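A.B. asks: Using only what follows, build the 3D model:
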Amino acid sequence: MRRRKKKHEDEHMDESWLIPYADLLTLLLALFIVLYAASSVDAQKFKELSQAFNEVFTGGTGIMENPSPGETQPPSDGEVKSSGAEKEEKKEKADLDKEEIERQAFLKDQEELKEIQKKVNEYIKTNNLEVQFVTKLTDEGLLLTIRDNVLFDSGSAVVHSADLNVAKELSELLVMNPPRNIIISGHTDDVPIRNAEFDSNWELSVMRAVNFMKIILENQELNPQWFSAKGFGEFEPVGDNGTAEGRGLNRRVEVLILPRVTD
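C.D. replies: Take a look at the predicted model:
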């Protein structure tokens, strides 16, 4: 009896190739989705999709985590205007704050000058010097005007010995903490002067200012670096040189106490 070989009819085909095939299809699908998303003008959707694929394929770190430079969308007109308006608003607020600080500093400085003026006026009243001394708060500072006949003889720049105490007492009123810049200036009328000592009213006015300042600075509490002297001759009159009264007003020495803050 002839034996027949039994053929193995249940032999199965190897299906291991399906796994890489499925992975390949998944990757191709992902690629097409990314290409489609990249062609869309909606940058926000692309960004969200990129982040999702990064998390799936690379654990959140990869080239898809950051969009390429070509896909970076510029800010909209509304965003630009909003940002510009905010910057302008902040700048205006800063300017207003600065102006308010400066205004408050100016007002405080003016109050200090008024206090100094009050002290000088009390001194003038106590010594019956209302005719010879006048104070005025101006835009340039506190101005003290002294008639020249109080301090000097006609045509002379030497302070009367009898008035030395007036100058020294005045120096006490100029002691301030912190100190202020002080300008002492000399003025004359327009009557020409020519003597052995001076060739012009301008020279006379300069020396009167300098000599008066020297006496003021004998006060050791005053620092010379805060003082300066000027001579204007007849060129800044405050009265009419055509009258005796006007010429008397023009012959003067002025002490200007400057503000620390200007408006």
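
A.B. asks: For the rest of this, base every contact and every neighbour count on C-alpha atoms.
C.D. replies: Will do.

A.B. asks: How is the most centrally placed residue in the chain classified with respect to secondary structure?
C.D. replies: Residue closest to the mean C-alpha point of the chain, counted by CA atoms, centre = their mean, is Lys98 at 7.2 Å. Judged by DSSP: H, G, I helix; E, B strand; the rest coil, the three-state class of Lys98 is helix.

A.B. asks: what do you get for Asn128?
C.D. replies: Look at Asn128: counting by three-state DSSP, its state is coil.

A.B. asks: State the number of residues packed around it.
C.D. replies: Other residues within reach of Asn128, judged by other CA atoms under 10 Å, total 11.

A.B. asks: now do Val34
C.D. replies: Using other CA under 10 Å, Val34 has 17 neighbouring residues.

A.B. asks: what's the answer for Lys118, then?
C.D. replies: 13.

A.B. asks: Give me the distance between it and Val206.
C.D. replies: Using CA to CA, to the nearest Å, we find Lys118 at a distance of 29 Å from Val206.

A.B. asks: Please tell me I have it right and Asp163 contacts Leu151.
C.D. replies: Yes. Here Asp163 lies in contact with Leu151, judged by CA atoms under 8 Å, at a distance of 6.1 Å.

A.B. asks: Please generate a structure for the following sequence too, so the two can be compared:
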Amino acid sequence: MSRKHRHEEHEEHADESWLLPYSDLMTLLLALFIVLFAASAVNTSKLEALQDAFTSAFTSGIGILDQSASMQSKSELSKHAKDNPGEAGIKTETDEHQKEKLMQQEQENLEKLKKSLDQYIDKNGLSSQLETQLNQSQLMITISDTALFASGSADVKPDAQKLAVAIGQMLQGYPDYEIIVSGHTDNEPISTAQYASNWELSSKRAINFMKILLQNPAFDPKLFSAIGYGEYRPVDTNATAAGRANNRRVEVSILRKYTDSGAENTVLNAIAAEGKSDGSNP
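C.D. replies: I've put the predicted structure just below:
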């Protein structure tokens, strides 16, 4: 009996390769929506980190947001100053008033010191050897070299050492002032084993006198300086013995801390004119 072969019909399966790109597309869409959602919700810490990154990379320490805030702040200050011009004027007037008060107080202090020095000079009969002068830049004590040194020497005489100590005691009430000690000679040349010229002699005299002042513990050495001018800052003629005697001197200058710039320029111009008139070098 012949067996009949029955051919079963096979189902036809559709091509499913399209699912791969479709799933990729869905994944990309999902990622896009996640990114959009994350961007819409501000994360402060991440924003600050992003700002710091931009700061370091592009602006060398001033962040974009900081720069914007700074510009806004400056703009507001500028607008405030423009709207309130009187405030800047008030501050300037206050500073000027404060400076005037300090200048007035300093003037009173230096006048008091000058009075004490003048009284000491009169009491000890030193008017021919010492004098004081108060101007717009300093209080100057001028001491004749005959009161301090032997001829051609920079060693301070014993009596002159007492004078230096007394001057130091009067100055110690004003320890915060800068003090310059300057030595001057006449134009008579000197050339010894110890002093090759008047430069060395005048400098050494100024230093030696300053050292005696600095024996007073009330003084700060950093406020002191010594200068030797030699014969190049005369106050009198070198053509006469009396004039040369006046030129041989030591000056102790207590410098003002508060000065009027206009008055100071006037003093400097007067000194320059005086130097030209007597033929001295600047």
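
A.B. asks: where does the TM-score land?
C.D. replies: TM-score for the superposed chains, counting by TM-score structural alignment, normalised by the length of structure 1: 0.65, backed by 182 aligned residues with a CA RMSD of 1.8 Å.

A.B. asks: Comparing Asp163 and Leu151 of structure 1, which residue is more hemmed in?
C.D. replies: Taking neighbours as other CA under 10 Å, Asp163 of structure 1 and Leu151 compare with Leu151 leading, 24 against 13.

A.B. asks: Do a quick rundown of the strands in structure 2.
C.D. replies: Using DSSP state E, the strands of structure 2 run over 130-134, 138-144, 179-184, 224-228, 249-255.

A.B. asks: Make JSON lines out of these and add distance to Asn84 of structure 2 and mean neighbour count.
C.D. replies: Output for the strands of structure 2, formatted as JSON lines (distance: least, CA to CA, whole Å; neighbours: other CA atoms under 10 Å):
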{"stretch": "strand 130-134", "distance to Asn84 of structure 2": "43", "mean neighbour count": "16"}
{"stretch": "strand 138-144", "distance to Asn84 of structure 2": "41", "mean neighbour count": "20"}
{"stretch": "strand 179-184", "distance to Asn84 of structure 2": "44", "mean neighbour count": "25"}
{"stretch": "strand 224-228", "distance to Asn84 of structure 2": "46", "mean neighbour count": "19"}
{"stretch": "strand 249-255", "distance to Asn84 of structure 2": "40", "mean neighbour count": "23"}
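
A.B. asks: Gly275 of structure 2 is nearest to which of those?
C.D. replies: Gly275 of structure 2 lies closest, by CA to CA, to one member of those: strand 179-184, at 14.6 Å.

A.B. asks: how far apart are the closest one and its match in structure 1?
C.D. replies: Once the two are superposed, strand 179-184 of structure 2 sits an average of 0.7 Å from its aligned residues in structure 1 (mean CA distance after the TM-score superposition for structure 1).

A.B. asks: Tell me how far Val120 of structure 1 lies from Asp139 of structure 1.
C.D. replies: For Val120 of structure 1 relative to Asp139 of structure 1 (CA to CA), the value is 18 Å.

A.B. asks: who has more neighbours, these two?
C.D. replies: Taking neighbours as other CA under 10 Å, Val120 of structure 1 and Asp139 compare with Val120 leading, 20 against 12.

A.B. asks: which residues touch the residue mapped onto that one from structure 2?
C.D. replies: Residue pairing (TM-score structural alignment): Val120 of structure 1 is matched to Leu117 of structure 2. Leu117 of structure 2 sits next to Thr132, Ile167, Met170 when contact means CA atoms under 8 Å, 6 or more residues apart in numbering.

A.B. asks: wait, the first one sits on Met140?
C.D. replies: Spelled out, it's Thr132 of structure 2. Yes. If you go by CA under 8 Å, Thr132 of structure 2 and Met140 touch, sitting 5.6 Å apart.

A.B. asks: Name the residues contacting each of the two.
C.D. replies: Contacts common to Thr132 of structure 2 and Met140, judged by CA under 8 Å, 6+ apart, are absent.

A.B. asks: residue ranges for the helices of structure 2, please.
C.D. replies: Ranges of helices within structure 2 are 19-40, 44-54, 64-83, 85-123, 158-171, 198-213, 241-247, 261-277, based on DSSP state H.

A.B. asks: Which residues does the third one contact?
C.D. replies: For helix 64-83 of structure 2, contacts defined as CA under 8 Å, 6+ apart pick out Gln51, Phe54, Thr55, Glu87, Ala88.

A.B. asks: Just give the number of residues close to the counterpart of the fourth one in structure 1.
C.D. replies: Right, Glu87 of structure 2. In structure 1, Glu87 of structure 2 lines up with Lys90, judged by TM-score structural alignment. By other CA under 10 Å, the residues close to Lys90 of structure 1 number 12.

A.B. asks: Check the one 5 residues further on too.
C.D. replies: Counted with other CA under 10 Å, the neighbours of Asp95 of structure 1 add up to 12.

A.B. asks: and it, what does it touch?
C.D. replies: Asp95 of structure 1 neighbours (CA under 8 Å, 6+ apart): none.

A.B. asks: Counterpart of Met26 of structure 2 over in structure 1?
C.D. replies: Aligned partner of Met26 of structure 2 by TM-score structural alignment: none.

A.B. asks: no wait, Leu126 of structure 2
C.D. replies: So Leu126 of structure 2 corresponds to Leu129, using TM-score structural alignment.

A.B. asks: Distance of Glu99 of structure 1 relative to Lys119 of structure 1?
C.D. replies: Counting by CA to CA, the gap from Glu99 of structure 1 to Lys119 of structure 1 is 31 Å.

A.B. asks: Tell me how far the host helix or strand of Tyr36 of structure 1 lies from the chain's centre.
C.D. replies: Using DSSP states H and E, the element containing Tyr36 of structure 1 is helix 18-39. Averaged C-alpha coordinates place helix 18-39 of structure 1 at 63 Å from its chain's average position (CA atoms, centre = their mean, to the nearest Å).

A.B. asks: try stretch 95-112 of structure 1
C.D. replies: Counting by CA atoms, centre = their mean, stretch 95-112 of structure 1 is centred 12 Å from the centre of its parent chain.

A.B. asks: same question, stretch 252-270 of structure 2
C.D. replies: Computed by CA atoms, centre = their mean, the separation of stretch 252-270 of structure 2 from the middle of its chain amounts to 18 Å.

A.B. asks: Residues touching that stretch, excluding its own?
C.D. replies: 99, 102-103, 106, 136-142, 177-182.

A.B. asks: And it, end to end?
C.D. replies: Taking CA to CA as the criterion, the two ends of stretch 252-270 of structure 2 lie 20 Å apart.

A.B. asks: Show me which parts of it are buried, residue by residue.
C.D. replies: By neighbour count on 16 or more other CA atoms under 10 Å, the buried set for stretch 252-270 of structure 2 is Val252, Ser253, Ile254, Leu255, Arg256, Tyr258, Thr259.
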